[in-house]
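Student: Have a look at this prediction, sequence included:
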Amino acid sequence: MTVHVLPIWVKNPYNCPEVNTTLSSGMYRELSPFILGPIDTYLPGVQSQTFENLWQFSKVYFEYLYDGAIFWSWFAWRDAGWADKRAHRYPMGKGRKPVFSYWDGERLGYIEARKRIYAPIYARHVKMTDSYAQLAGLYSEGGEITLKDYDAYDHITMGMSLVNVINNPNRKMGHAFVLAMLLEDVLEGCLKQ
């Protein structure tokens, strides 16, 4: 059983069903981080309205730091982002790199944030959607599927496992890879390695 992950703009070379996992994709739209929500945070009673905002507004940027300490204004910015129903992919502008992600009192590097925030929280919530149930059904029927996403690449033709994908600091890892980990039942192993 195989899950292929491809960029949205690449023609599917595989002879299997294809699912667009992004915002514009009808019955599968709940798979999109822009739609998925609300999402529980580590703060009691506080939710992010979308998964995308949970992820993006957990990132801390240079201008919110002074002598290593996080300014109070970052917490206000984060809280406003989590409360916003409109998803923001680049809340600080495209191409900006955070210094770290902040989660439950911890500062997490890029890969650690994927493993502690992005992959497990997205997986936990997406599994509760009708869209995921339909996707899992389609996959189990044929045993092979292609998932399309913006932050994607054909890891299989590159000789990469999903463990390699989650641990690769040089490539983005979109939600379609987390879906692949769920469908192939390797998420827990990917998070631990």
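Tutor: The structure has been received and is ready for your questions.
Student: okay, CA-based contacts and neighbour counts for the rest of this
Tutor: Noted.
Student: and Ala180, what element?
Tutor: Element membership for Ala180 (DSSP states H and E) is helix 175-183.
Student: next structured bit after that helix?
Tutor: Counting by DSSP H and E, the next helix or strand C-terminal to helix 175-183 is helix 187-192.
Student: For that following helix, name the packing helices and strands.
Tutor: On a contact count with 3 or more Cα pairs under 8 Å, 6 or more residues apart in numbering; DSSP states H and E, helix 187-192 meets helix 162-166, helix 175-183.
Student: these two touch, right, Tyr132 and Val126?
Tutor: Yes. Between Tyr132 and Val126 there is a contact under Cα atoms under 8 Å: 6.3 Å.
Student: closest to Thr2 out of the helices and strands packed on helix 187-192?
Tutor: With respect to Thr2, and counting by Cα to Cα, the nearest of the helices and strands packed on helix 187-192 is helix 175-183 at 8.6 Å.
Student: tell me what that closest one is packed against?
Tutor: Judged by 3+ Cα pairs under 8 Å, 6+ apart, helix 175-183 is in contact with strand 2-7, helix 119-126, strand 144-149, helix 162-166, helix 187-192.
Student: Comparison target below:
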Amino acid sequence: MVRQNRFLIVVALLAALLLLAACPAPAPSGGGEAAGGQAVTGGEQAAAVQREIVWMVRTSTTENPWEKDVAIKAFEESQSEIKVNLLIIDQPDIAVKREAMIAAGEPLHVWSTNWGGDGFASDRARGLITDLTPLIEKDGVDMSVFIPEVLAIYENEGKQWGLPFLTTGSYVFYNMDLFDAAGIEYPTTDWEDKSWTWDAQLELAKKLTQN
């Protein structure tokens, strides 16, 4: 569980950071003057401006505390140039809210293509998402932390258009009494055990099947 939590934190922070990298900082209006009459150059002004990004997420009593108190907190503690604003929307309303924000030109930088809209392919075709490939290469992101099969979902034309930041699990429930009666060992509970496959589950089901 500790390993899984660390994985999710890393994924979320990378997703936010990479998407932000495509958003330019507000342009300075020119030179200024600091306290004591010292001149401030445009470059120094730009460096002093804290950029903000909006991360749209769905309402969830379990996900929201993690997003706010773990992912965002860790990210903002690691640097001071970027502030993340969490926008929490009920999932049934995300599609309408997202389209309204896009149409109005309101800032929206990070979201899940699975929540609202027509999905990843549609968002990419509409030009709503950024090719992350050059940003990944520039920052030397370790892509091995991602599950290859999940990462491939967001690949197209040799480019990486998104990064997974959340995984959910499917569970198998079984009657232990049936296993005991048949003298069969219980299925593994080790999620690293590669022997537990669909074929293994099917064979186990055949052994338990009576009549």
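Tutor: Thanks, I have the structure now. Since the structure is predicted, the reported quantities are computational estimates derived from the model, not experimental observations.
Student: How close are the two chains, by TM-score?
Tutor: Remark: TM-score between the superposed chains equals 0.30 [TM-score structural alignment, normalised by the length of the first structure]; 98 aligned residues with a Cα RMSD of 5.2 Å.
Student: Nearest to Val5 of the first structure, out of the helices and strands packed on helix 187-192 of the first structure?
Tutor: From these, taking Cα to Cα, the stretch that ends up closest is helix 175-183, at 6.6 Å.
Student: That closest one to strand 2-7, inter-axis angle?
Tutor: 170 degrees (axes from the mean of the first three to the mean of the last three Cα atoms, to 10 degrees).
Student: Now do helix 175-183 of the first structure against strand 144-149, angle only.
Tutor: Relative orientation of helix 175-183 of the first structure and strand 144-149, computed by the same axes, to 10 degrees: 150 degrees.
Student: quick check: longest helix of the second structure.
Tutor: Secondary structure of the second structure per DSSP state H: the longest helix is helix 2-20.
Student: Which residues belonging to it are considered buried?
Tutor: Neighbour-count burial for helix 2-20 of the second structure, counted by 16 or more other Cα atoms under 10 Å, picks out 7-20.
Student: circling back: any chance of a markdown table for the helices and strands packed on helix 187-192 of the first structure, columns mean neighbour count?
Tutor: Output for those, formatted as a markdown table (neighbours: other Cα atoms under 10 Å):
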| stretch | mean neighbour count |
| --- | --- |
| helix 162-166 | 18 |
| helix 175-183 | 23 |
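Student: Please produce TSV containing those helices, extended by distance to Tyr110 of the first structure.
Tutor: Converted to TSV, these look like this (distance: least, Cα to Cα, whole Å):
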stretch	distance to Tyr110 of the first structure
helix 162-166	10
helix 175-183	15
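Student: circling back to that earlier point, from the helices and strands packed on helix 175-183 of the first structure, which stretch is densest packed?
Tutor: Of all those, strand 144-149 has the most neighbours on average by mean count of other Cα atoms under 10 Å, namely a mean of 23.
Student: Show the secondary-structure elements that it is packed against.
Tutor: Counting contacts by 3+ Cα pairs under 8 Å, 6+ apart, strand 144-149 of the first structure is packed against strand 2-7, strand 18-20, helix 175-183.
Student: now those in JSON lines, with distance to Gly189 of the first structure?
Tutor: Listed next are those as JSON lines, based on distance: least, Cα to Cα, whole Å:
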{"stretch": "strand 2-7", "distance to Gly189 of the first structure": "16"}
{"stretch": "strand 18-20", "distance to Gly189 of the first structure": "25"}
{"stretch": "helix 175-183", "distance to Gly189 of the first structure": "9"}
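Student: Between those, which one is closest to Leu108 of the first structure.
Tutor: Nearest of those to Leu108 of the first structure, taken as Cα to Cα: helix 175-183 at 18.9 Å.
Student: That closest one to helix 119-126, inter-axis angle?
Tutor: 80 degrees.
Student: Buried residues, stretch 66-78 of the first structure. List them.
Tutor: Buried, per 16+ other Cα under 10 Å, within stretch 66-78 of the first structure: Ile70, Trp74, Arg78.
Student: The second one belongs to a strand, doesn't it?
Tutor: What it means is Trp74 of the first structure. No. According to DSSP: H, G, I helix; E, B strand; the rest coil, the state of Trp74 of the first structure is helix, so it is not within a strand.
Student: Okay then, goodbye and thanks.
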